[in-house]
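Enquirer: okay, predicted coordinates and the sequence, questions at the end:
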Amino acid sequence: MAEPLVIAVPKGRILAEVQPLLAAAGVVPEAAFFDEDSRALRFATEDPGIALIRVRAFDVATFVAHGAAQLGIVGSDVLGEFAYPELYAPVDLKIGYCRLSVAEPKKLAETDDPRGWSHVRVATKYPHLTAEHFARRGVQAECIKLNGAMELAPMLGLAPRIVDLVSSGRTLKENGLVEVETIVEVSSRLIVNRAAMKMRAGRVVPLVEAFRRAVNEKAAA
């Protein structure tokens, strides 16, 4: 019997949005998958030919690009940051909506005009996307890589601005920051390892089509 297809799914806030989409695509995980307190990382589904892993969002792309997982669900922000050539993103799942934005302290924003920037120093988890964005505008960007707690950077003098994902904006507000520029709108995508798409087409292609139908049916409802 062939090894099960492995689908990598990100931990965190998106799990609730992923659940009905997986079910509609015929992927029904064991109950522990949606238990955020569970320490397990690999989970069975009702289909013995499909398994799920639950990993950090940035790691989803890496697992799939290197063939450890054949499919994954990940934000377009991660795809843009890593730009793995081994990945194919055939379906916009239309969940996990947010945006990658530049933010700065409210007091600074009162007199600041992004159109006048020639050089910026930012703390971000997205140095590649950030540098690319500012380069297109002719702005030199000095990016300091952080993996979390971005909002502390302006507070502690590490960098006057940050680039981070924003959904409701509540975290920024609670830390005295405001958005001043949107870099890119983000949604979650179904990604596939290109080699798996060819070598295991008989299993992978119908699964991709099942996700596409699930998205279309949700949109039509």
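Expert: Structure received. Numbering: from 1, shown residues only.

Enquirer: use CA for all of it now, contacts and neighbours both
Expert: Will do.

Enquirer: list the buried residues in the longest strand along the chain.
Expert: As assigned by DSSP state E, the longest strand anywhere in the chain is strand 177-186. Neighbour counts using 16 or more other Cα atoms under 10 Å place 177-180, 182-184, 186 of strand 177-186 among the buried residues.

Enquirer: could you redo these as TSV and give each row distance to Met155?
Expert: Formatted as TSV, these follow (distance: Cα to Cα, whole Å):
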residue	distance to Met155
Leu177	10
Val178	13
Glu179	16
Val180	17
Thr182	21
Ile183	22
Val184	25
Val186	27
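
Enquirer: now flag whichever of those is closest to Arg54.
Expert: Minimum distance to Arg54 across the buried residues of strand 177-186 is 20.4 Å, recorded for Val186 (Cα to Cα).

Enquirer: name the residues of the longest helix along the chain that are buried.
Expert: Looking across the chain with DSSP state H, the single longest helix is helix 201-220. When burial is assessed from 16+ other Cα under 10 Å, helix 201-220 yields the following buried residues: 204, 207-208, 210-215.

Enquirer: another one to put next to it:
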Amino acid sequence: MRILLVEDDQALAGSLLRLLRQSGYAVDLVHDGASAEALAAAESFELVILDLNLPGMDGLAVLRAMRSRRNSAAVMILTARGAPEDRVRGLDLGADDYLIKPFDIGEFEARVRSLLRRQAGLKSASVSFDSLTLDLNSRSFTLADQPLDLPARERDLLELLIVKAGKVVARETIVQSLTSLEDELSPNAIEQYVSRLRKRLAPAGLGLRTARGIGYYLDRAQPGALSDAG
């Protein structure tokens, strides 16, 4: 899941950036409204965490520009403006949530998870495909009722695939969702993660199928699935 964090308070921005990345999200950080508007127009994000009191272009102007382009990313306003009229205006302009500073970190994390679930079209805190289950709160997997420990990149990829189980996830979508502008994810690296996941899932009768030239999808294992790496 990819997040755009827009916050001009350097200390708070740094703390939230570390927190979100430790939770496994790909995060891009900008400190002013013009940069936020330009990045939101050029890149794809599941969630934008948006301060209102920004240098130059303020957060409401960024939000208005996003929605005028029909940008469907979830938006959480994170601001010290707590007056009812400010909240009403932000929500009416298309924000999905409004959190007032100072805030509790646990509540912030829960709201991020809730918005990302909603963005993925999920109503519960877990999603399953056959014997594979993802707990969306802890971002942990079980396979056949046993914990499935995965390196961060493999976990992120499998999370993306189980949320869209049965549907092809394009390679471009994988790269956009799993990396920030500071990261790189080559086609060869994706192939390696897919290969490792196939080996982990095969004993439970699950596999990752290749839609050649397009991407991958989660499926029940079929003969030759482990070698289906093209």
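Expert: Looks like it arrived, so ask away. Computed from a prediction, not measured in an experiment: that's the story for all the values here.

Enquirer: overlay the chains and give the TM-score.
Expert: Taking TM-score structural alignment, normalised by the length of structure 1 as the basis, the two superposed chains have a TM-score of 0.29; 110 aligned residues with a Cα RMSD of 5.7 Å.

Enquirer: hmm, back to that, out of the buried residues of strand 177-186 of structure 1, flag the one nearest to Asp59 of structure 1.
Expert: The closest of the buried residues of strand 177-186 of structure 1, once distances to Asp59 of structure 1 are taken by Cα to Cα, is Val186, at 17.3 Å.

Enquirer: surely the closest one meets Ser76?
Expert: Yes. Between Val186 of structure 1 and Ser76 there is a contact under Cα atoms under 8 Å: 5.5 Å.

Enquirer: could you look up the SS state of Arg200 of structure 2?
Expert: State at Arg200 of structure 2, reduced to three classes by DSSP: H, G, I helix; E, B strand; the rest coil: helix.

Enquirer: any idea how far it is from Phe141 of structure 2?
Expert: Arg200 of structure 2 is 12 Å from Phe141 of structure 2, where distance means Cα to Cα, to the nearest Å.

Enquirer: between those two, which is the more surrounded one?
Expert: Phe141 (23 against 16; other Cα atoms under 10 Å).

Enquirer: quick one, strands of structure 1?
Expert: Counting by DSSP E, structure 1 has strands at residues 5-10, 42-44, 50-55, 71-75, 87-92, 98-105, 119-124, 140-145, 161-166, 177-186, 188-193.

Enquirer: returning to what we had before: and the longest strand of structure 1, what does it pack onto?
Expert: Here strand 177-186 of structure 1 touches helix 76-82, strand 98-105, helix 106-109, going by 3 or more Cα pairs under 8 Å, 6 or more residues apart in numbering; DSSP states H and E.

Enquirer: what does the first one rub up against?
Expert: Taking Cα atoms under 8 Å, 6 or more residues apart in numbering as the criterion, the residues outside helix 76-82 of structure 1 that touch it are 57-58, 61, 100, 126-129, 184, 186-189.

Enquirer: can you tell me which of those residues are buried?
Expert: Buried residues within the contacts of helix 76-82 of structure 1, counting neighbours by 16+ other Cα under 10 Å: 57-58, 61, 100, 126-127, 129, 184, 186-189.
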